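Colleague: Got a predicted structure plus its sequence, pasted below:
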Amino acid sequence: MELEKKIRQFFWDSPKSSPIAAEYLSDPLTSGGRKLLNLKARNKAIELMKLKSYLNFGPDRPRWALLADDILRKNVNENELIYHHDILVNPFVQNWPVLSSKLPDTLKRMVSAAETAGLLLDGLEINHEVKMEMTIWFHPAITAKHLWNSKWMNCLKWKHKIYTNSTQAVGAADVEHACQRKRMDAPPQWTAGRQQWSY
């Protein structure tokens, strides 16, 4: 990094390489360091705080996070998910991969920071109300991808509009019906002239 190079040259008053590694110079004075700014650690902290803001799903969620949601959905890294953008909520709370190479730099750094930090969804810390509002589609606890395109799953998605655990529980008693198999084989088609979905 160019800025790190300039800091090193300024500190040692020399364009040559420093005799002591930068990470040691960043240590506190009490440990023998010089409290030199650690740019890598600072930039990592910035990205993690940005990730924290992005994962705030409360009423004070930043507006840029909504735009980030849409960008991440459009860069899903699975061809079979192309017809499921409406049920893709968030790659960090669902099990779908993002094609990072096509993301804007700011989101690319955020996704990389999440991977480096080992971000995961810890179910032990999620209360019942939040669990019930989690989407059932691409749930992180389910890894069998073929389930999402099965006839039964397509029926739940497109005909019964079941998206979360709570709607699944409420609608469980209403899904016993005589659905035509051909209607469950594929997603509904959008009719532009009528501005509606046809089933």
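Modeller: Thanks, I have the structure now. Residues are numbered from 1 along each chain as shown.
Colleague: Please make it C-alpha for all contacts and neighbour counts, starting now.
Modeller: OK.
Colleague: OK, contacts around residue 8?
Modeller: 17-18, 22 (Cα atoms under 8 Å, 6 or more residues apart in numbering).
Colleague: This structure: strands as residue ranges?
Modeller: Assigned strands in the chain, in chain order: 189-191, 196-198 (criterion: DSSP state E).
Colleague: Got another one to weigh against that:
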Amino acid sequence: MVQWTIGGMSQYLAKVQGMPQNIELALEKLTRAFIWTDTLHPPISLDQLYKDRPHRGISLLDICSQNEAIELTWLHEYLDISPSRPTWAFVVDILINQLAPDGIPNQTRLNTFLQKWDIPTCSKRASTLPVYALSMLRMAKHYGVSFAPVQLSQGLKRQMPAFYHLGSPPQTYRVPRIACLIGTHMSTSQRVSGLIHMAK
């Protein structure tokens, strides 16, 4: 019954527009009241009831876990850099790139997950992001999401950002030649393939 009512009524809206924490807590309270009919001291915790039957639970809908899973599907779509990447992800790129640390030129900012710069998720600057984007980034930090392929093809290596590259040694971007590349040749060398072409 909980799955049909609370789950069915909230899942679509949570996927489309997210769910504020106060609504999440209210639904959890509603679930507890339904299961235990307002008992002050439930004999079994909700955490136990969330587990499946082999683990002595009843597979009760865990609204918090459901919402986390929905956030992760948003993150999965955002991290898709194939031609089928959704349009909203490019808009989020622009919003996130505006929060890059000072000193990183605007034209070098492509994607924080593919470059050596990070953005704050708990500051006044972070609060300028839309709630859904900030929540997605916090979820990524919570689960330690990072770009860590086992093996990259030559084609993918060439598509990586040319500047603030994940594989670059420390202090790489503090030498004058890098400033020249960024300031003069950035239009043709935003990715590794552009630098290779320019070097030829």
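Modeller: Arrived safely, thanks for sending. All figures in this text were calculated on a predicted structure; none of them were measured in a lab.
Colleague: still on that earlier bit, so among the contacts of residue 8 of the first structure, which aligned pairs are also touching in the second structure?
Modeller: Counting by both residues aligned by TM-score structural alignment, their matches' Cα atoms under 8 Å, the members of the contacts of residue 8 of the first structure that carry over to the second structure are residue 22.
Colleague: got the contact list for the residue nearest the centre of the first structure?
Modeller: In the first structure, the C-alpha nearest the mean C-alpha coordinate belongs to residue 91, at 3.0 Å (Cα atoms, centre = their mean). Contact partners of residue 91 of the first structure, counting by Cα under 8 Å, 6+ apart, are 72, 97-98.
Colleague: Against residue 29 of the first structure, how distant is it?
Modeller: When distance is defined by Cα to Cα, to the nearest Å, residue 91 of the first structure is 42 Å away from residue 29 of the first structure.
Colleague: Next: residue 152 of the first structure.
Modeller: 64 Å.
Colleague: Neighbour count for those two, which is higher?
Modeller: Between residue 152 of the first structure and residue 29, residue 152 has the larger neighbour count (other Cα atoms under 10 Å), namely 15 against 11.
Colleague: Identify the residue of the second structure aligned to the more buried one.
Modeller: Superposed on the second structure with TM-score structural alignment, residue 152 of the first structure falls opposite residue 177.
Colleague: Show me what residue 107 of the first structure lines up with in the second structure.
Modeller: In the second structure, residue 107 of the first structure lands on residue 133 (TM-score structural alignment).
Colleague: Measure how buried the residue nearest to that match when sequence neighbours are not counted is and give me the count.
Modeller: Distance criterion Cα to Cα, 6 or more residues apart in numbering; nearest residue to residue 133 of the second structure, sequence neighbours excluded, is residue 92 at 6.9 Å. Neighbour count of residue 92 of the second structure, defined by other Cα under 10 Å: 17.
Colleague: Make sure residue 92 of the second structure is actually in contact with residue 132.
Modeller: No - counting by Cα atoms under 8 Å, residue 92 of the second structure sits too far from residue 132 to count as a contact (9.8 Å).
Colleague: Distance check, the residue nearest to the centre of the first structure against residue 160 of the first structure.
Modeller: 24 Å.
Colleague: and if you look at residue 50 of the first structure?
Modeller: 36 Å.
Colleague: got it, and residue 53 of the first structure?
Modeller: For residue 53 of the first structure relative to residue 160 of the first structure (Cα to Cα), the value is 33 Å.
Colleague: corresponding residue for residue 110 of the second structure in the first structure?
Modeller: Aligned partner of residue 110 of the second structure by TM-score structural alignment: residue 89.
Colleague: cool, and residue 71 of the second structure?
Modeller: Residue 71 of the second structure maps onto residue 47 in the first structure, by TM-score structural alignment.
Colleague: Its match: how many residues sit nearby?
Modeller: Around residue 47 of the first structure there are 20 residues (other Cα under 10 Å).
Colleague: That one touches residue 113, doesn't it?
Modeller: Yes - counting by Cα under 8 Å, residue 47 of the first structure does reach residue 113; the two are 6.3 Å apart.
Colleague: What is the aligned counterpart of residue 181 of the first structure in the second structure?
Modeller: Checking TM-score structural alignment: residue 181 of the first structure goes with nothing.
Colleague: Just give the nearest non-adjacent residue to residue 181 of the first structure, would you?
Modeller: Of all residues not flanking residue 181 of the first structure in the chain, residue 151 sits nearest, at 7.3 Å (Cα to Cα, 6+ apart).
Colleague: Distance check, that neighbour against residue 183 of the first structure.
Modeller: Applying Cα to Cα to residue 151 of the first structure and residue 183 of the first structure gives a distance of 9 Å.
Colleague: ok so, going back, tell me which residue of the first structure lines up with the residue nearest to residue 133 of the second structure.
Modeller: Using TM-score structural alignment, residue 92 of the second structure pairs with residue 68 in the first structure.
Colleague: Look up how far residue 167 of the first structure lies from residue 135 of the first structure.
Modeller: For residue 135 of the first structure relative to residue 167 of the first structure (Cα to Cα), the value is 9 Å.
Colleague: Alright, I will stop here.
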